[in-house]
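# What shape does this take:
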Amino acid sequence: MLKKDFIHNGFAHLEQLLSFEEVVELRKLYNVLLEDKKLTAGLRSDLSGNSSNTETVEKITQIMLPSRIKPQLLQKQVYTKALAWAQNLLGEDMALDFDMLINKAPFTNTETPWHQDAAYWIDLPDKRSVSCWIALDDVYEENGCMWFVPRYDNQLFKHTHSKEGGALSIAIRPKDGKPVPLKAGGCTFHDGFTLHFSKGNITDGPRRALILNYRPQEMIQLEREQGMDHTGKRKFRKSK
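Got it, this is the predicted structure:
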């Protein structure tokens, strides 16, 4: 059923990818990275677009390639389990392209606007991709669970920066969006052309997520040859 949903809609979810014990272990490493700005320098940004030196709280913290900083992450079962699902969904040649952490801090109420991940990526001849978005906290509308709308084939909408340095966004607000609440350890899967969004966090707790992105090994090699390494710079691809 999960594969059928993913192929048909461009997204699907799994109630439990990780055990509670696995989630607790990931939270420990996650929090170290979240709290140490020196350790994560160069791979860290605030997707809210906040660039004010007076702001002490990052609203939407993004840390690209956490496994480059903490290689022991790659030994965690989450990477093995997510890869197995990616290969089940799109083929045995799927491999890890990049990982990232995204945290929505408590009481920041800052949405991640509707967008497609493909807008951040170079155009590739094989467009298969799947992002596994793993909840490390219980997620629901009030703290920023994921919302999706069914995929429009491989159509790429026009994206702009709603705020310089912030996340990309599209001008329209889809009316058929569907929230996907999850317990900690659950996950969603979506492809690069699937529109998605999340509300701001209005609760008193963090909303921590680990995202693992997979695509064909040959396409990863092609990306690297063209200088694409997902280091978090806010470049984007124009729609056609």
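# CA atoms for contacts and neighbours, from now on please.
OK.
# For the protein, just list every one of the strands.
Assignment of strands within the chain using DSSP state E yields the ranges 11-14, 44-46, 60-64, 94-104, 112-115, 130-135, 146-148, 160-161, 168-169, 178-180, 187-190, 196-198, 207-216.
# Could you name the helices and strands sitting against the last one?
Same thing as strand 207-216. Other elements packing on strand 207-216 under the criterion 3 or more Cα pairs under 8 Å, 6 or more residues apart in numbering; DSSP states H and E are helix 77-90, strand 94-104, strand 130-135.
# Return the residues in contact with Arg208.
When contacts are counted by Cα atoms under 8 Å, 6 or more residues apart in numbering, Arg208 is found next to 101-104, 135-137.
# Present the strands of the chain as TSV; the columns should include distance to Met228.
Converted to TSV, these look like this (distance: least, Cα to Cα, whole Å):
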stretch	distance to Met228
strand 11-14	25
strand 44-46	17
strand 60-64	13
strand 94-104	10
strand 112-115	20
strand 130-135	17
strand 146-148	26
strand 160-161	20
strand 168-169	18
strand 178-180	30
strand 187-190	21
strand 196-198	23
strand 207-216	13
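# Indicate which one of the ones you listed is closest to Lys28.
strand 207-216 (11.5 Å; Cα to Cα).
# run this one through as well so I can compare:
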Amino acid sequence: MYPLDHRQKTFFEEEGYLVIEDLLSPAEVAYYSDVYTSFLENRVDASRYRSDLSGSKGKSEKITQIMVPSKVLPQLLEKPLHQKSLGIAKALMGDDIALDFDMLINKAPFTNTITPWHQDAAYWIDMPDKRAASCWVAIDPAFKENGCMWYTPKSHSQPLLPHVQTGNKGALKCEGSEANSVCVELRPGSCVFHQGGTLHYSRGNSTAQHRRALITNFRPAAMIALERQKGVDHTGEREIKAQQMPKN
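The predicted structure follows:
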């Protein structure tokens, strides 16, 4: 299990999120950057699991989401990001925690499209054991202007908010505000864990560079088995759109 101190565990439990600096080394970040570009350019074909979270009907993607990249590229499961984030998730929530799914989310340059306020649990079926955490790993620098994450502390301890879907089968959204939330800027290789009920969002990307993130999600193995029994595997058939590619 990943070594976390009592203060970190308490902060995650009480505030609903936790920043971990330098989860990945510069060399590891470079590896994931190359893999990420292969997915975005469709040299690794994940088109079945790819969509535009913005809900835009345009010809190019604004917020590219690729679900379950490790299903397409299984070697990712044994690489540092998945292994380290699993260790931290177990340290935060218990030894019965396992990987549920992973995904890539990229905000293309100059798209200025927010990811609306939401709670991840709004996407999931209701389960008796609600322990869940997502690990959001920055592959590029993440800051206000390109769409870093904002979290509302202690929101996970309140009832789930009403959510509605944005247009054209886009992301879910609910009410939230930056005024009572925390902006989490990250350098490449650093990450933030947040609970399933933690309210969060990100601004649009107004810069000339991509804002790439790789996310792993964890919950108790028994709850993952329950999901699968009910037909939930976090995949879906999707329609691919054009995408501006990162510049090397």
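# Send over the TM-score of the superposed chains.
Aligned and superposed, the two chains score 0.92 in TM-score terms (TM-score structural alignment, normalised by the length of structure 1); 231 aligned residues with a Cα RMSD of 1.6 Å.
# re the thing from before, just name the most buried of the helices and strands packed on strand 207-216 of structure 1.
For these, average neighbour numbers computed from mean count of other Cα atoms under 10 Å are highest in strand 130-135, which has a mean of 26.
# Which residue range of structure 2 does that one align onto?
Mapped onto structure 2 using TM-score structural alignment, strand 130-135 of structure 1 covers residues 133-138.
# mean shift between the matching stretch and structure 1?
Relative to structure 1, and after both are superposed, stretch 133-138 of structure 2 has an average distance of 0.4 Å to its aligned residues, where the measure is mean Cα distance after the TM-score superposition for structure 1.
# Relative to the whole chain's centre, how far out is that stretch?
How far stretch 133-138 of structure 2 lies from its chain's middle: 5 Å, per Cα atoms, centre = their mean, to the nearest Å.
# Select, out of the strands of structure 1, the one closest to Gln72 of structure 1.
Where those are weighed against each other on Cα to Cα, the nearest is strand 94-104, at 13.2 Å.
# In contact with the residue nearest to the spatial centre of structure 2, which residues?
Nearest to the mean C-alpha position of structure 2, counting by Cα atoms, centre = their mean, stands Ile215 at 3.7 Å. When contacts are counted by Cα under 8 Å, 6+ apart, Ile215 of structure 2 touches 102-105, 134-137.
# Look up the closest residue to it, ignoring the ones flanking it.
Spatial nearest neighbour of Ile215 of structure 2, excluding adjacent residues (Cα to Cα, 6 or more residues apart in numbering): Trp136 at 4.6 Å.
# Which among the strands of structure 1 is found nearest to Leu2 of structure 1?
The stretch from the strands of structure 1 with the least distance to Leu2 of structure 1 (Cα to Cα) is strand 11-14; that distance is 5.9 Å.
# And Thr64 of structure 2, what's its match in structure 1?
Thr64 of structure 2 maps onto Thr61 in structure 1, with residues paired by TM-score structural alignment.
# Its match touches Thr108, doesn't it?
No: using Cα atoms under 8 Å, Thr61 of structure 1 and Thr108 do not qualify as a contacting pair, with a distance of 11.3 Å.
# Which residue of structure 1 sits opposite Gly94 of structure 2 in the alignment?
Structural correspondence for Gly94 of structure 2 with respect to structure 1 (TM-score structural alignment): Gly91.
# Who are the contact partners of the closest residue to Leu90 of structure 1 other than its chain neighbours?
In space, Leu90 of structure 1 comes closest to Arg128 once its chain neighbours are excluded; the distance is 7.0 Å by Cα to Cα, 6+ apart. Each residue near Arg128 of structure 1 by Cα under 8 Å, 6+ apart is listed here: 90, 191-192, 215-216.
# Specify which member of those residues is nearest to Ala118 of structure 1.
Gly192 (4.7 Å).
# residues contacting the closest one?
Shown in contact with Gly192 of structure 1 (Cα under 8 Å, 6+ apart): 116-118, 128-131.
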